[in-house]
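Undergrad: What follows is a predicted structure for the sequence shown.
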Amino acid sequence: MKEITIDKRDKEILHFLQQDATMSIADIANKVGLSVSPCWRRIQIMEENGTIDKKVTLLNPSHLGLYMTVFVQVKAAKHDKIWLEKFAKHTSAFSEVTEFYRMSGAYDYLLKVQVTDMASFDHFYKRFIGGIDLLDVTSSFAMENIKYSTAMPLDHL
């Protein structure tokens, strides 16, 4: 994999894009002390090399009736490639699962699940466990969202 170099200006551009991806290139260029063309080219390079993965609109879950965040921990029933592929496909098919990680430690997988209420979580849970062989599943319900950010830390660059 080719090493990607991020300089001070790239870091500043990324900072502004993470805050508001709709900001015009002219505004970003002005804030980082570049003219529009070099700023646009830097953004284009970071998109081409994968530093900028994609641009999306973040939605407010509570405005969509998604009042409950549940973290579901799963212990695998098997530890082989076939089971993992089936489990990944099964789990990824649920729109309620907004994040899905393979973990180290006591549990093998961690899911972040967004639902409207306990009844909708119960409905999700029954469909989830009914579709694949699992060793153990435990769920933790978020009581309060204290910090949420999609911005990647850039201070180390």
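TA: Noted; the coordinates are in hand. Because the structure is predicted, anything quoted here is derived from the model rather than measured.
Undergrad: from here on, contacts and neighbour counts on C-alpha atoms
TA: Fine.
Undergrad: Can you tell me the closest non-neighbouring residue to the residue lying farthest from the centre of the chain?
TA: The outermost residue of the chain relative to its centre, with distances by CA atoms, centre = their mean, is Ser35 at 32.2 Å. Leaving aside its sequence neighbours, Ser35 sits nearest to Ala29 (CA to CA, 6 or more residues apart in numbering; 5.6 Å).
Undergrad: second one coming, line it up with the first:
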Amino acid sequence: MTDQIDALDRKILAALQDDASRSLDEIARVVGSSKTPVWSRIRKMKEAGIIGRQTVLLDAEKLGFEACFFVLIRTSEHEADWQKKFLAALKARPEVQEAHRLAGEIDYILKVRVPNARAYDAFYQALISEVRIYNVTALLSMEEIKASPLLPLGPVS
């Protein structure tokens, strides 16, 4: 469906990214359309998987999650069983906000949010007790300069 996204769809997506808690009437007003076509388009984009689960953004630091680590993982294991076990371990750990498989010298990078360094160590110890990992490097983020869940949709004139 992505090739069928038109200017109105982009406006709707931009409005939802800006504030998905707005009413359908408000979104329709913002995008310059009426409620029924906007509702229909949102429904179609949900069915196509373009719009996923809706949630709220929380302030991690205000909730006590003051430490953000980027964890670089190298493994000597590349078998399907190891990968399945590793992915299950990651999915079971709520501290892992993001996990990416990489090309290059590093196999995986994780974004891990915890209250402090001691909590990170507990996370690390639990992870290495569950799966065998060749090398782990943890980088503590000193300051978050930019973070955005918004996709650059381009002009939505």
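TA: Thanks, I have it. Predicted, not measured: the structure shown is a model, and the values here were computed from it.
Undergrad: Tell me where the second structure has strands.
TA: Applying DSSP state E to the second structure gives strands spanning 67-74, 96-101, 108-114, 135-140.
Undergrad: Tell me which residues are up against the last one.
TA: So that's strand 135-140 of the second structure. 67-75 (CA atoms under 8 Å, 6 or more residues apart in numbering).
Undergrad: coming back round to it: any idea how far Thr150 of the first structure is from the residue farthest from the centre of the first structure?
TA: Distance, Ser35 of the first structure to Thr150 of the first structure, using CA to CA, to the nearest Å: 28 Å.
Undergrad: Ser95 of the first structure now?
TA: 19 Å.
Undergrad: repeat for Lys8 of the first structure
TA: 21 Å.
Undergrad: Gly65 of the first structure too?
TA: Gly65 of the first structure is 21 Å from Thr150 of the first structure, by CA to CA.
Undergrad: So if I had to pick from those two, which one is more boxed in?
TA: Gly65 (12 against 8; other CA atoms under 10 Å).
Undergrad: Please report the distance of the closest residue to that one other than its chain neighbours from Gly33 of the first structure.
TA: What sits nearest to Gly65 of the first structure in space, not counting adjacent residues and going by CA to CA, 6+ apart, is Thr116, at 5.5 Å. Taking CA to CA as the measure, Thr116 of the first structure falls 45 Å from Gly33 of the first structure.
Undergrad: Check Met118 of the first structure too.
TA: 51 Å.
Undergrad: Identify the residues contacting the closest residue in space to Leu134 of the first structure that isn't next to it in sequence.
TA: Distances taken as CA to CA, 6+ apart put Ala77 closest to Leu134 of the first structure, at 4.5 Å, once the chain neighbours are dropped. The contact partners of Ala77 of the first structure, by CA under 8 Å, 6+ apart, come to 133-136.
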